[in-house]
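1. No letters, just coordinates:
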């Protein structure tokens, strides 16, 4: 995706907070774990290039694409969802299938009306798209994990769109084949309260990342899409979204217009949309940096994302999502659902020469992966307390440790 945008700062005072701060929503937002986001992001980037454009998709890219969607599905199952909660929507062909993945969570009051949160998981040919858009994918996966046991008044759909990079194919087919069921009448169309899109929310670790663009259908004289009857509602939701960013994260929301991403097929059918898109500034001058220096390049890899920023954008998204879907306010939040068996892990020495030691207290079974910045797996092993890195080229690598209940990623410098 590409955003050509003119920013308009939201002239809304801090005294106005949309639907208002809800402590339990904040408690749930605080359950977001940066280690989980890093792991989802790195694991998916390791699948490789996932571009499925062209008359005949490249067989390797297609296999990578299907490996990625299967990874997402498998993770959702480990969170406690079932096959009946998940729809695999083939937008390819019978001989060369590739899929949107739709996770549905039924509401308790307005079960026939949906709050949709979506992000695309395909990439361009140039690179693995760790930021564009595995950052959005990781955020939705973590939101789905935390909300699995939480009732919401509105039904929810967590949608992982495919083929965004070759013309919004996945979202367009979803709207035409499922939302409107390929019919000219609107009587049986899906009822959607809001479509909330996440596209490129990982920032860049070399820049200042303390704001997020909150996108409305029409801002000032800039209009997105083809329908105007939904403009006012989109702006109202987005103004609320700006407030939720401030309430549930450490970053600030800034108003701007929507653009060519996966909410546009919904907008063009008259549905109300909003979205997140990263907003970075030059650390020295404060000037807005647009686009991200890694945009559609091989450098869009896990080494250039700002994971602390992704943590904040995910918290903001989860806070807003609870308001949009009207999440239960009575369930007691006991703490992170992840175990704490990796909280005291020690990796040393760092930088490492020849041998890398791993001290993992309170657990005996764990998986080890050492990955380079492109997502290539260098070492995959289990239960080892020492790794021989003597033959590995000098540079920055990422060590991923996983137990049955938790994951952790740390950067490691090899200096042989």
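-> Alright, I've got the coordinates. All figures in this text were calculated on a predicted structure; none of them were measured in a lab.
2. only C-alpha atoms for contact and neighbour calcs from this point on.
-> Will do.
3. How much space separates the nearest residue to residue 66 once chain neighbours are set aside from residue 349?
-> Spatial nearest neighbour of residue 66, chain neighbours left out: residue 98 (6.3 Å); criterion: CA to CA, 6 or more residues apart in numbering. Distance of residue 98 to residue 349, computed by CA to CA, to the nearest Å: 43 Å.
4. put this beside the first:
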């Protein structure tokens, strides 16, 4: 095992230490038989492209299924390119920070020529099962399960969802988007983490190796996917799982992207990984914002940042240095600190830590000029 992998595994254990038992209790209820059942039902609708009848049937099916889990479901109707369609949204309100929102999403539409069993019924069924097993396990922050229409027509549903979120001033802190997670080119249960944010990437790797049988690769990739809409509006807060580019299916956008090519066990492992990831993110402080150098006198620097939005922050951890093996660190209560011995080229990093001793899922950083 490489040193970098050993390091990631140790950090993964540390990240999940406080909630590992909760995660195991939730994901053990994930069912491959249920996921196959959702897939079979959606496959019967044929093409779910926005102009096809299957699109409306899928909207009704998703709404009814999510309601059966106890959710109040929102249908976001709009008219993309003159065709009426809807996103389907289920919300699990947060117990401590209901105004802070994390999103898990997948598009449910397909290309016109086929049913899209991998692209993207696989992501859709993983998300349905995630919503089911989390329904009775609310987290400190709110989790939204967003099923997008119109991805194959130009990311229409995700852009409409984000437009409304921005318009309504939703404090959206992180997003996972899964797309094409069910085709396997061999016996391995493997998929690719597609991310913009390295902190989220590492949580996904950790969730996979700690709680599932999923083998994960990763690629910094979000453009031309529904994750792009989140990135454009909210910045570097994106993760997720998908087949491109490490694994690419010969059935992509073909009429033979059908139910028989899908490994439903693989889809189930993706669902479990997604649930573990979002449970930690929704239990942790988010990445801080607006870290800046406020004053400097030689090697003494005062930095400040916007206070964390969570109500249960205990302290802030500040590290600085030019070598990760020799970082200085300090804990502070306020959202500013004066540091000594700071030289040009050093990196200053800050994250919040809450009262459960769970630290933020990513650092905010600044390089000293």
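-> Great, that's in hand. Predicted, not measured: the structure shown is a model, and the values here were computed from it.
5. what about residue 98 and residue 349 of structure 1, which has more around it?
-> Taking other CA atoms under 10 Å, residue 98 of structure 1 and residue 349 do not tie; residue 98 has more neighbours (23 against 14).
6. does residue 297 of structure 1 really touch residue 126, like I thought?
-> Yes. In this structure, residue 297 of structure 1 is within contact of residue 126 by CA atoms under 8 Å, at 5.3 Å.
7. Would you mark the buried spots in stretch 117-130 of structure 1?
-> Within stretch 117-130 of structure 1, the residues that qualify as buried are 117-125, 127-130, counting by 16 or more other CA atoms under 10 Å.
8. For that stretch, grab the matching residue range in structure 2.
-> Here stretch 117-130 of structure 1 aligns to structure 2 at residues 104-117, judged by TM-score structural alignment.
9. Residues touching the helix or strand encompassing residue 115 of structure 1, excluding its own?
-> Using DSSP states H and E, residue 115 of structure 1 maps to strand 110-120. Contacts of strand 110-120 of structure 1 from elsewhere in the structure, counted by CA atoms under 8 Å, 6 or more residues apart in numbering, are 133-134, 136-137, 140, 153-164, 190-199, 262, 321, 324-325.
10. which of those are buried?
-> 133-134, 136-137, 140, 153-164, 191-199, 262, 321, 324-325.
11. Inside helices: which ones of the residues you listed?
-> If you go by DSSP state H, those have 134, 136-137, 140, 321, 324-325 in helices.
12. Could you point out which of these is nearest to residue 240 of structure 1?
-> Among those, residue 324 lies closest to residue 240 of structure 1 (CA to CA), at 9.6 Å.
13. picking that back up, from the contacts of strand 110-120 of structure 1, which land in strands?
-> 154-161, 191-198 (DSSP state E).
14. Residue 74 of structure 2 belongs to a strand, doesn't it?
-> Yes. Assessed by DSSP: H, G, I helix; E, B strand; the rest coil, residue 74 of structure 2 belongs to a strand.
15. Matching it against structure 1, which residue comes up?
-> Using TM-score structural alignment, residue 74 of structure 2 sits opposite residue 87 in structure 1.
16. tally of neighbours for the residue nearest to its match when sequence neighbours are not counted?
-> Leaving aside its chain neighbours, residue 87 of structure 1 sits nearest to residue 102 (5.0 Å; criterion: CA to CA, 6+ apart). Burial measure for residue 102 of structure 1: 20 neighbouring residues, criterion other CA under 10 Å.
17. the helices in structure 2, which residues?
-> Under the criterion DSSP H, structure 2 carries helices at the ranges 3-16, 20-27, 32-43, 53-68, 123-134, 156-167, 198-211, 227-234, 264-283.
18. Dump these into a markdown table; add distance to residue 315 of structure 2 as well.
-> Below are the helices of structure 2 laid out as a markdown table (distance: least, CA to CA, whole Å):
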| stretch | distance to residue 315 of structure 2 |
| --- | --- |
| helix 3-16 | 17 |
| helix 20-27 | 22 |
| helix 32-43 | 41 |
| helix 53-68 | 38 |
| helix 123-134 | 29 |
| helix 156-167 | 29 |
| helix 198-211 | 19 |
| helix 227-234 | 25 |
| helix 264-283 | 16 |
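19. Select, out of these, the one closest to residue 351 of structure 2.
-> helix 198-211 (11.6 Å).
20. Would you agree residue 206 of structure 2 is in contact with residue 12?
-> Yes. With contact defined as CA under 8 Å, residue 206 of structure 2 reaches residue 12; the gap is 4.7 Å.
21. Nearest to residue 208 of structure 1, out of the ones in helices among the buried ones among the contacts of strand 110-120 of structure 1: which one, please.
-> Closest to residue 208 of structure 1, out of all of these and judged by CA to CA, is residue 136, at 19.0 Å.
22. where's that closest one relative to residue 309 of structure 1, distance?
-> Counting by CA to CA - residue 136 of structure 1 and residue 309 of structure 1 are separated by 12 Å.
23. OK, contacts around whatever residue of structure 2 lines up with residue 166 of structure 1?
-> Using TM-score structural alignment, the partner of residue 166 of structure 1 in structure 2 is residue 153. Going by CA under 8 Å, 6+ apart, residue 153 of structure 2 touches 49-50.
24. swap in residue 98 of structure 1?
-> Neighbouring residues of residue 98 of structure 1 by CA under 8 Å, 6+ apart: 62, 65-66, 90-92, 162.
25. Pick out the residue nearest the middle of structure 1.
-> residue 136 (2.0 Å; CA atoms, centre = their mean).
26. so how far is residue 31 of structure 1 from the closest residue to it other than its chain neighbours?
-> Using CA to CA, 6+ apart and skipping the chain neighbours, the partner closest in space to residue 136 of structure 1 is residue 198 (5.1 Å). Per CA to CA, residue 198 of structure 1 is found 19 Å from residue 31 of structure 1.
27. Over to residue 274 of structure 1?
-> Using CA to CA, residue 274 of structure 1 is found at 24 Å from residue 31 of structure 1.
28. Compare those two and say which is more crowded by neighbours.
-> Between residue 274 of structure 1 and residue 31, counted using other CA under 10 Å, the more crowded position is residue 274 (26 against 20).
29. which position in structure 2 aligns with the more buried one?
-> Checking TM-score structural alignment: residue 274 of structure 1 goes with residue 239.
30. Wait, that match touches residue 194, no?
-> Yes. Counting by CA under 8 Å, residue 239 of structure 2 touches residue 194, with 5.8 Å between them.
31. intersection of neighbour lists for the two?
-> The contact lists of residue 239 of structure 2 and residue 194 share residue 201, where a contact means CA under 8 Å, 6+ apart.
32. list residues touching both of residue 136 and residue 309 of structure 1?
-> With CA under 8 Å, 6+ apart, residue 136 of structure 1 and residue 309 have common neighbours 201-202.
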